[in-house]
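In: A structural model of the following input is requested.
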Amino acid sequence: MNDFSDDLYLFDEKKIKKAVRRGKMKTIIITIFVSLVVFVILNIANLAISSHFSQKAFNQWDAYVRLSTPNGYISETVDSRGVLGGISNYEISKDFKIKSVVIEQKQYSFGLIPSVLTSRSSGGNVGITGEDWQFSYKENGWREMLFFHPNVPYKQYKDDEQLINGMQGDKVYEVALSFDQPYKPNELFIQLPEMTWFWIDTYSSEQLNKFQKEAKENDWSSTFIREKDALGFSINTPYISLHDLDSEYEQFLDLLQMSISPDHQNAFNKMKDIKLEDVEILGVVVYGTKDELKEILENPIIKASSLGGVIENY
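Out: Next up is the predicted model:
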């Protein structure tokens, strides 16, 4: 009887150990399965969240570029994604109407946990002695254009007409033109052809007072409005009328509201109730060869001219 009980005990112990092993294996399998499911779900969620913020950041930065880079736009982006965010490397191009040219490469971060951006640079400034204009250069070597507000009495104005006339070859030049006074759209079309981008008066009275103070107190070589601070919009037709500008102006307001820059948000608040016919245009950007620009640069409404990009005419 005892031997039978001992055998039964041993048999039960083996069954228990086997059941335990099966339980452990089942637990491991369930754990692995749950972990895989959670991993997949988290990756899908991370991808969805990152994609959402990536698209939102692109819209904001593309709006910023289109507003502050005459005829500029983001032509390509490459995202490097991490946890709930990442970094986007992007190219800025300019539409010269006959072709587009990449001018700069930059980065921005995006997401709930945006990546930290670090940058290093070296080099010098142009015109730091006060003997020349203190302009900056883009990454592709083009000069950033200078603008001059017609309601600011500057000590000196940029005039690149002789520089352009001295250029060799049949090239196409990008030139920023600042006017002698603000013009309404219907006034401007009568006087100047070949316009590709309009510089709009979005400045507050505080900003204008700042420009006037700087022009009075600072050296002439540093008193102007840099390209990135001159807000405007492009046009896509050579035949311009108020009707042609309606959609571009509405898009301009949308971009101001969408842009990553708080200054652009402030500009939207100033411009949102202003109709197109009441908009004040302070300057334009034109493209053309030397011969095409000659008559434009001699127009009496032009107060200043600043050369930007130069491309081959093909």
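
In: C-alpha from now on. contacts and neighbour counts both.
Out: Will do.

In: residues contacting the strand or helix carrying residue 186, please?
Out: Counting by DSSP states H and E, the element that carries residue 186 is helix 185-188. Helix 185-188 has contacts (CA atoms under 8 Å, 6 or more residues apart in numbering) with 241-242, 276-281.

In: how close does residue 244 get to residue 268?
Out: 21 Å (CA to CA, to the nearest Å).

In: so between those two, which is more surrounded?
Out: A direct count of neighbours by other CA atoms under 10 Å for residue 244 and residue 268 places residue 268 higher, at 21 against 14.

In: what about the more buried one, which helix or strand?
Out: helix 262-271.

In: flag every buried residue along that helix.
Out: For helix 262-271, burial by neighbour count (16 or more other CA atoms under 10 Å) applies to 264-265, 267-268, 271.

In: mind putting those in a markdown table, distance to residue 225 included?
Out: As requested, those are exported to a markdown table (distance: CA to CA, whole Å):
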| residue | distance to residue 225 |
| --- | --- |
| 264 | 15 |
| 265 | 19 |
| 267 | 16 |
| 268 | 19 |
| 271 | 19 |
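
In: which one among those gets closest to residue 67?
Out: Of all these, residue 67 sits closest to residue 264, with 8.6 Å by CA to CA.

In: ok now stretch 89-106, how far from the chain's centre?
Out: Stretch 89-106 sits 11 Å away from the centroid of its parent chain (CA atoms, centre = their mean, to the nearest Å).

In: endpoint to endpoint, that stretch covers what distance?
Out: First-to-last residue span, stretch 89-106, CA to CA: 6 Å.

In: which other helices and strands contact the helix or strand just after the helix holding residue 268?
Out: Later in the chain than helix 262-271, the nearest helix or strand by DSSP H and E is strand 281-288. In this structure, strand 281-288 makes packing contacts with strand 171-183, strand 195-200, judged by 3 or more CA pairs under 8 Å, 6 or more residues apart in numbering; DSSP states H and E.

In: let's see that with 10 Å instead.
Out: strand 146-147, strand 171-183, helix 185-188, strand 195-200, strand 232-234, helix 290-297, strand 302-312 (3 or more CA pairs under 10 Å, 6 or more residues apart in numbering; DSSP states H and E).

In: for comparison, sequence B:
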Amino acid sequence: MNEENEFLPKDPDFRKLVKKAKRNSVLRIVIISLIISIIVVTATYFIGNSIMINKVNEEVRNDAIWHNIHGANIEEQGTSINYSLFSAISKTEFVKKVNGIPVPWVPVEKVYSIFGQSKIIISEGASGTGNVDQKRIPMYFNGERVIEFIHPNVNSSLFDDRSIVSKMDDDKVVELALSFDKGYKVTDVQKIFNKNISWFWVNTYSESDIKNYNNFIKETGKDFTIIGDDAIGFHYINQPESKWGAEYFIRNLKELKRNSSYKDVADKIIQNITHNNKEKLSAENLEIIGVVITGTPSEIRKFNNVPFVRAASLGVTVDRY
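Out: As a prediction, this is how the structure comes out:
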């Protein structure tokens, strides 16, 4: 046996075979490892990409439903999405339609992560400048006025921008937000403003909200208004069977309540509308506390003497042609 052990290592051909076998074995291991790595990376990419796409698509869909009821006279125009392996960035465009003329409004960009919740990274908000002692500082976005509302039960100083509209010529079309002295039925409001209505403002505020707003006025000496971008309501639809869009508003709220990301806010809105479930959630029970109307100055002037209008706020003004 000793002679054989001494003989084997000294055999040149055998050494070559051993070295070749080792090289082949190492090469085989490298190739197999490379193939497995490619398969794992590819599978991870496709699985991660699939999860990311499904997550983003669901959020974009839910955001679209939310945008149907959030923001006065603001319409979502669509969302573009850029994907990477474990994240994505979306940009949603919005417009205001003033007598049918689209005006670009505040865009929103969000970042999504497969490992966490989405976050808004860019939202160019409205801004205003003025003296700190002023009770009301008009807000602007892209050079256009931002509409404001006053709740019927908020003791804020009143303003009436209809006087500004009255001085305009009919080569313009304007957006005007009207705040009411109390809540009214959808059908009653529609009969008065008819097709000049663009959007209905719904009373979705609790007694606690109103108390906080009035306390703010007392403590600061400043007025409290709700800018149109933060208001809740629905677009006017020329369909009597849908109660001029109110039925779609109810449907959207119910859909949002079933969704995790908007469930809490939708539930709070429903509780406030129904007075903590004392009333049925229906189009007939909605309290309309304001509207957005659009048209030429002469069309808007028709509503100068509506008795239950408490305040009027000028918004977007564009050329008619």
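
In: now what about the TM-score between them?
Out: Laid over one another, the chains give 0.84 as their TM-score (TM-score structural alignment, normalised by the length of the first structure), with 308 aligned residues with a CA RMSD of 3.1 Å.

In: before we move on, the earlier item: so which of the helices and strands packed on strand 281-288 of the first structure gets nearest residue 68 of the first structure?
Out: strand 232-234 (7.0 Å).

In: for the residue nearest the centre of the first structure, give me its contacts.
Out: Taking CA atoms, centre = their mean as the criterion, residue 65 is the residue nearest the geometric centre of the first structure, at 2.2 Å. Residue 65 of the first structure makes contact with 59, 71-74, 92-93, 228, 231, 255, 259-260, according to CA atoms under 10 Å, 6 or more residues apart in numbering.

In: can you map out the helices along the second structure?
Out: 2-10, 12-69, 162-165, 186-193, 207-220, 246-257, 263-273, 297-301 (DSSP state H).

In: turn the ones you listed into TSV, columns for distance to residue 315 of the second structure.
Out: Listed next are the helices of the second structure as TSV, based on distance: least, CA to CA, whole Å:
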stretch	distance to residue 315 of the second structure
helix 2-10	94
helix 12-69	19
helix 162-165	10
helix 186-193	17
helix 207-220	23
helix 246-257	23
helix 263-273	26
helix 297-301	13
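
In: for stretch 292-312 of the first structure, grab the matching residue range in the second structure.
Out: Using TM-score structural alignment, stretch 292-312 of the first structure corresponds to residues 299-319 of the second structure.

In: gap between the two ends of the matching stretch?
Out: End-to-end for stretch 299-319 of the second structure, by CA to CA: 15 Å.

In: how about it: buried residues?
Out: 300, 309-318.

In: max pairwise distance over those residues: which two?
Out: Taking CA to CA, no two of these sit farther apart than 310 and 318, at 25.0 Å.

In: check the mean deviation of the helix holding residue 186 of the first structure from the second structure.
Out: Superposing on the second structure and averaging over aligned pairs (mean CA distance after the TM-score superposition for the first structure), helix 185-188 of the first structure comes out at 2.5 Å.

In: and that helix, which stretch of the second structure?
Out: With TM-score structural alignment as the criterion, helix 185-188 of the first structure aligns to 186-189.

In: just stretch 28-47 of the first structure next, same as before
Out: By TM-score structural alignment, stretch 28-47 of the first structure lines up with residues 30-49 in the second structure.

In: quick one: residue 266 of the first structure and residue 225 of the first structure, what's the gap?
Out: For residue 266 of the first structure relative to residue 225 of the first structure (CA to CA), the value is 18 Å.

In: go on, residue 49 of the first structure?
Out: Distance from residue 49 of the first structure to residue 225 of the first structure, by CA to CA: 39 Å.

In: show residues contacting stretch 164-174 of the first structure.
Out: The contact list for stretch 164-174 of the first structure (CA under 10 Å, 6+ apart) reads 70, 96, 98, 145, 160, 175, 196, 285-294, 306-314.

In: next, the buried residues of that stretch.
Out: For stretch 164-174 of the first structure, by 16+ other CA under 10 Å, it's 164, 171-174.

In: can you put the helices and strands packed on strand 281-288 of the first structure in TSV and add distance to residue 55 of the first structure?
Out: Output for those, formatted as TSV (distance: least, CA to CA, whole Å):
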stretch	distance to residue 55 of the first structure
strand 146-147	32
strand 171-183	31
helix 185-188	34
strand 195-200	26
strand 232-234	22
helix 290-297	40
strand 302-312	30
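
In: to residue 129 of the first structure, which of these lies closest?
Out: strand 146-147 (18.0 Å).

In: and that closest one, which stretch of the second structure?
Out: Counting by TM-score structural alignment, strand 146-147 of the first structure sits on residues 148-149 of the second structure.

In: the matching stretch vs the first structure, mean deviation?
Out: With mean CA distance after the TM-score superposition for the first structure, stretch 148-149 of the second structure departs from the first structure by a mean of 0.7 Å once superposed.

In: for stretch 45-63 of the second structure, same thing?
Out: Looks like 1.9 Å for stretch 45-63 of the second structure (mean CA distance after the TM-score superposition for the first structure).

In: if you count neighbours, what's buried in that stretch?
Out: 48-49, 52-53, 55-56, 59-60, 62-63.

In: close enough to count as contact, residue 265 of the second structure and residue 232?
Out: No - with contact defined as CA atoms under 10 Å, residue 265 of the second structure does not count as touching residue 232 (11.3 Å).

In: are any of the contacts of helix 185-188 of the first structure buried, and which?
Out: For the contacts of helix 185-188 of the first structure, buried by 16+ other CA under 10 Å: 276, 279-281.
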